[in-house]
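> dropping a prediction and its sequence here:
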Amino acid sequence: MSKVPELFGSMVFNDSVMRERLPKDIYRALRRTINEGTALDPAVADVVAAAMKDWAVGKGATHFTHWFQPMTGITAEKHDAFLSPCGDGSVIMDFSGKELIKGESDASSFPSGGLRATFEARGYTAWDPTSYAFIKDDTLCIPTAFCSYHGEILDKKTPLLRSMDAVSREAIRVLRLFGKDVRRVTSTVGAEQEYFLINKEDYGKRADLILTGRTLFGAPAPKGQEMEDHYYGSIRPRVKAFMAELDEELWKLGICSKTEHNEVAPCQHEMAPLFTTANLATDQNQLSMEIMKKVANKHGFVCLLHEKPFEGVNGSGKHNNWSLSTDTGENLLDPGKTPMDNAQFLLFLTAVIKAVDDYQDLLRISVASAGNDHRLGANEAPPAIVSVYVGDELEQVVDALVSGGAHDKAVDAAMDIGVTALPPIPLDNSDRNRTSPFAFTGNKFEFRMPGSSFNIACTNVMLNTAVAMVLREFADELEDAPVFDTALSALIRRELAAHRRILFNGNGYGTDWPIEAQRRGLLNLRTTPEALERYDDPKNVALFAAMGIYTLEEIRSRQEIIQEDYSKTILIEARTALDLLRQQILPACMAYSKQVAEGVAVKQSIGIPAPEESALVRSLTEETGLLFQRAAELESSLTALPSGAAPRAEYCAQAVLPAMEAARAVADRLEGMVSHDFWPFPTYRDLLFYI
């Protein structure tokens, strides 16, 4: 590990490798494609493909794949060997520009939300040159977009790239009004990844974890997270060994894994990379989740990425740190030392605030899933209500601008903690608010609502597109203004006043916040089905059409895909719960009850009353009978499923999920009554507190 600089990016066909291996004119042509989006000449592609193949083969690769991100939310790949027959029974290692640029895949087996019929099988993958190729498991992986034979987009990468182009285009228009000559504005992202590690042996004994990713049953352990001793605590040697190997594997792939620590819940941890462009960050986060699972397996762990694998302790999120940067190196969300006097920053800040307020529903939709519904609003994650935290100083700036009053500029301050040996600690211009869904953290916004298993492409599509639309509106108004400064001041004041309601610096966990949010007119979309109803709202359809992101058909296909995914998830959980109840939990309860009853009978036969044991048998019998009833009610809920993606999703939320929760409540009570030796699978005490 002493040669980290040499290790870093060693498995990536990155800029330094391209500069070294490509002829200068080819390299320049490829850079123009990457930086400016110009079409790539097929002759250039042939040279790039040959250099890419030689590099990959030199690293031990034997195959290549077009690596893409279908609507399943995970990645997909089809491997082809670098083989070309010579006609004399021998082969050569070959790879053409045509193979680099375009691949073909069976599109019929991926979710399409009605865009494609089952028999319409042809799909195409198209090379995304803005995301570097890399080697994984002896295979050259070429990041690509995925579309159907007729051009319908079937993946998460294509709309992300479109949204990045949209926000760049509109931001450049605004910057020109400030006299800035930039060629590209890039949305940048750093995705903090939370996860759980549990023993592989325990995982293998729980069908619910294997089939659903979360525990469908489980009484609280005697100790949870209430002692607050796990957060930032000393990392256990086994976990540290896992983290060390994870870092090494991520660094090879050019992923800047920077921070690692214990999270709040027992067995919960976090990895945070440095930021990069939104499309690279998306690719790298997908890779990170895959590699976490592989490395965990080597260390006797299973890595759980479900948003709520354990009831009663914190779930896992993925904080999406988002900003905008120019090709000249300027961060457009950096307020500087005097934000009140930084008109450009204030305009971009206003654009983000307006975008979040106008499109609250889309941001909520971007984090909607069955798993994340368990986490949001559970006093561990932001509520389902979207709001913006800007900190005390910026809130004062906003209020001064809206009212036209004066603002006392913040002065550099330091904290004196009363220990003379310690230097003064410089104070930031605001505290952090971990209960806020969308918090300004100095020079970026941290969107805390995405779940740990999410592909962050959708979240960043929504952010980029909404901000791009607002920037377009601002540019249209300001470009026609007779006096720019006067129009700019009026626009900022007007829009901040109109969207002041979305700013909230208080406690998002507080019971009074939903009441206050309702008074302000903010949305509280508690469940995924409720949120998804708004996907094809006319204002959202108009937004995506104006920015060239989705057609109405593509919006409705995604709406249907997420609705179906929600229903399928709940139904798999319900069927798994029924299996566990009838094949493991109920037999265990009856066996234990029988043993206690037999003990009572023996004692009573020799004149010992045994009232406590008798009471336990009665309680076990009553609770077991109730659990039989709850299991029957759960099964009954599965027989009344409506047709149609939206009605089925709503039914699963309103009928199947409550039936599962009712059965769980009884089973968890029984777990506390039945001997540990009789319980059929590892308990929370076993899962969360291993050595």
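Great, that's in hand. Residues are numbered from 1 along each chain as shown.
> when you work out contacts or count neighbours from here on, use the C-alpha atoms and nothing else.
Noted.
> strands of the stretch 101-250 of the chain, start to end?
102-106, 122-127, 133-136, 139-148, 185-199 (DSSP state E, counting those that start in this stretch).
> hmm, who's touching the fourth one?
Where contact means C-alpha atoms under 8 Å, 6 or more residues apart in numbering, the residues beyond strand 139-148 that reach it are 56, 61-70, 79, 100, 107, 116, 122-129, 131-135, 153-158, 283.
> dropping in the other structure now:
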Amino acid sequence: MAHLRFKALEELSKRSAVKVEEPAEPISSYFGVNSFDLEKMKRTLAPDTFKRVKDAIENGKKIDVDTADAIAAAVKTWAMDKGVTHYTHWFQPLTGSTAEKHDSFFDAFAGLERLKGEALIRQEPDASSFPNGGIRSTFEARGYTAWDPSSPIFIFGNTLCIPTVFVSYTSESLDYKAPLLKAIEAVDKASTRVCRYFDRNVNHVTASLGCEQEYFVIDKGLYYSRPDLVMSGRTLFGHAPARGQQLDDHYFGTIAPRVLDYMKDFEIEALKLGIPVSTRHNEVAPSQYEVAPLFEEVNKASDHNKLLQDLMDKVAERHDLKVLFHEKPFANLNGTGKHNNWSLITDQGVNLLQPSSSARENLQFLTFFVNTIKAVHEHADLLRASTASAGNDHRLGANEAPPAIISAFIGQQLTAVLDELENNGNVEVEKGDNMYMKLGIDKIPEILLDNTDRNRTSPFAFTGNKFEYRAVGGDANCAGPMAVLNVIVAEQLQQFADEVDAAIEGGKEKRLAIVDVLRRYIKESKAIRFEGDGYSDEWVVEAEKRGLPNIKTTPEALEAYISDKAVALFGKHHVLSERELHARVEILQENYINKIQIESRVMGDLAANHIIPTVVQYQNKLIQNAQGLKDLGIDNSEIVSTIEKINKHLSNLKVAITNMTNARKEVNQIEDATEKAKAYCFGIKEKYFEEIRYAVDKLELYVDNEDWPLTKYRELLFLR
């Protein structure tokens, strides 16, 4: 191992940046060239066919066989002109990654290349090995992928990729996309209903998402010199370097040449795919970076984020680099998040979370603003569950990441507006359509720019014209938390509209009815609003007083999905059935179990077969040196003291490894997935991981650098 470490470092010293040939033409000339978007459909399809496709995308209308055949023929011709030979249904199973099965355009029996509409619309991949949570037996292989026309078909390599949902033979969802599409439909209907209190011309509301993706980049050779990184995605051992992120000098600093060329390379490829990447910069931790796109419709943005991750991973290979999306690849450094910036946009182009110069529009803004906060308050446990994973448990509450307590930050100025409306405000209706609010709401336009500060410790923060959901982990699929957010907002808006309609039927003027319900919602959801430091111990105490859940582990958090309240919510909006919810929890619990089990095995293997032999060998060397000095009459107390310290940590390490191994054998006898996940969490991870790591990291300080088997943090993190 030590030999591998120094070989990797030697190779690193020889590497240089891979020169990337940037296109001479402007980005606008090649943006989306590998994406079969609406513009290309309009150019290649007959007008009637294009109209039917557009209707399917915008209104959810079904595509008939003739239309599918026409689209398939057009997309096949377009793809073959670009050298494409195969096509695949690109889907997102509950493994957390994307999946694909490639089929050739060439039909040997017909002697030509073709793509039928039926193959475009539906495919039957072997689904036996994808997680299903007991929905189906493993010996039953049938599953279906079905085309999602709202997300553009694209070319990746020499393969035409068709975004699809993935369902079982009995139609249950087996992926992340299907529930998201249903949640989007729910929030569209509920938002449109509420919008019509203010504008009768609104027919659709689109959920919008801008997803900031954080990531680490390290040298590929150093990556492969660390078995823990390869096997688990994070470093299970590693003493903090003398210089980490404490100087904050990496944040927004000059980008290292190798990394900059890598960024240029994947950005060019992303832009060709129609992914609107816009921003790049260094993050706080050494070797940590961020890429951020422009806002898109939430389903399209979610697909683009998973595609971007795949793309970044593949392009990194060309640069002898490795990109890490794990939420906490390095201890004691900032973790990796995926900040989901969410808003609602009408088909009239109005951002419903944007304050305005109009009193009527500001009432509309407050309606959606307050209802979103109320939704977060009512379903904080579900939002926490949507971010739960083995990796994110290491990140939430550590360094830059928000805590596991879900709260909403709205800033001092909007807090003052809500407080005024709650306590003193009243509304008078003037003649005509004007409404004057005696609470300063009509003065919001004076603070349109940056009407809130930024609070990096808040899991759910309002940032001027959108909410930033910061608790989502870097390796997560956006579709999971976005499905939850959209369905809870849909539910809340529906309840709001029911209450307002009832008040109007009771004789109350519409705008007064709206304000009365909002005033009550502000009071009822006040506990979820928090403007202070989410890292502080005081907040933990205060949150408990407010009755806010502080769920720190994944096994506990996931139970929110199968509460009676959640089952009723998801069922009411036809997003997930009770059977599908129970299946997902079982899948997520099993995923958690597997990841902790893998980490414990890797930890045990590295400690027992690499660390301990190295330390014993080095300790024997010290013992010989100490004896030699003693025979010569020279003071050997310093060496003896070091030997004693090594022996102490070595003994602790051996005992902890033995205990963890025995504990794992006992835990593996548990059959219930939830109980087994909790046992792995509290009986193994919480009990032994830190103890073993502490001993190993201490031994790293005592063993000679030339002998230490694992590549060190200082070598992994400062790539230039």
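Ah, there it is. Keep in mind the model is a prediction, meaning the values are calculated, not measured.
> can you say which of the contacts of strand 139-148 of the first structure are buried?
Neighbour-count burial (16 or more other C-alpha atoms under 10 Å) is assigned, among the contacts of strand 139-148 of the first structure, to 56, 61-70, 100, 107, 116, 123-129, 131-135, 153-158, 283.
> Gly625 of the first structure versus Pro611 of the first structure, what's the distance?
21 Å (C-alpha to C-alpha, to the nearest Å).
> of those two, which one has the most company?
Gly625 (15 against 11; other C-alpha atoms under 10 Å).
> how near is the aligned residue in the second structure for the more buried one to Leu699 of the second structure?
By TM-score structural alignment, Gly625 of the first structure lines up with Ser651 in the second structure. Using C-alpha to C-alpha, Ser651 of the second structure is found at 11 Å from Leu699 of the second structure.
> ok, Arg579 of the second structure next?
49 Å.
> neighbour-wise, which of those two wins?
A direct count of neighbours by other C-alpha under 10 Å for Arg579 of the second structure and Leu699 places Leu699 higher, at 23 against 14.
> which residue lies closest in space to the residue nearest the centre of the second structure, excluding its sequence neighbours?
Computing the C-alpha centroid of the second structure and ranking residues by C-alpha atoms, centre = their mean puts Ala476 first, at 3.3 Å. Ranked by C-alpha to C-alpha, 6 or more residues apart in numbering and with sequence neighbours excluded, the top spatial neighbour of Ala476 of the second structure is Gly96, at 7.1 Å.
> what's the one you found aligned with over in the first structure?
Under TM-score structural alignment, Gly96 of the second structure pairs with Gly73 in the first structure.
> quick check: that match touching Ala457?
No - taking contacts as C-alpha atoms under 8 Å, Gly73 of the first structure lies outside contact range of Ala457: 9.1 Å.
> which residues do the two both contact?
Lys156.
> looking at the two, which one has more neighbours?
With neighbours defined as other C-alpha under 10 Å, Gly73 of the first structure and Ala457 compare such that Ala457 has more, 26 against 16.
> pretty sure the more buried one sits against Thr282.
Yes - using C-alpha under 8 Å, Ala457 of the first structure makes contact with Thr282 at a distance of 5.9 Å.
> please enumerate the helices of the stretch 251-400 of the first structure.
When assigned using DSSP state H, counting those that start in this stretch, the helices of the stretch 251-400 of the first structure occupy the ranges 278-298, 343-358, 360-365, 370-375, 391-403.
> could you point out which of those helices sits nearest Ile585 of the first structure?
Of all the helices of the stretch 251-400 of the first structure, it is helix 370-375 that lies closest to Ile585 of the first structure, at 23.3 Å by C-alpha to C-alpha.
> quick check: that closest one compared with the second structure, mean distance?
Taken against the second structure, helix 370-375 of the first structure registers an average deviation of 0.4 Å after superposition, with mean C-alpha distance after the TM-score superposition for the first structure.
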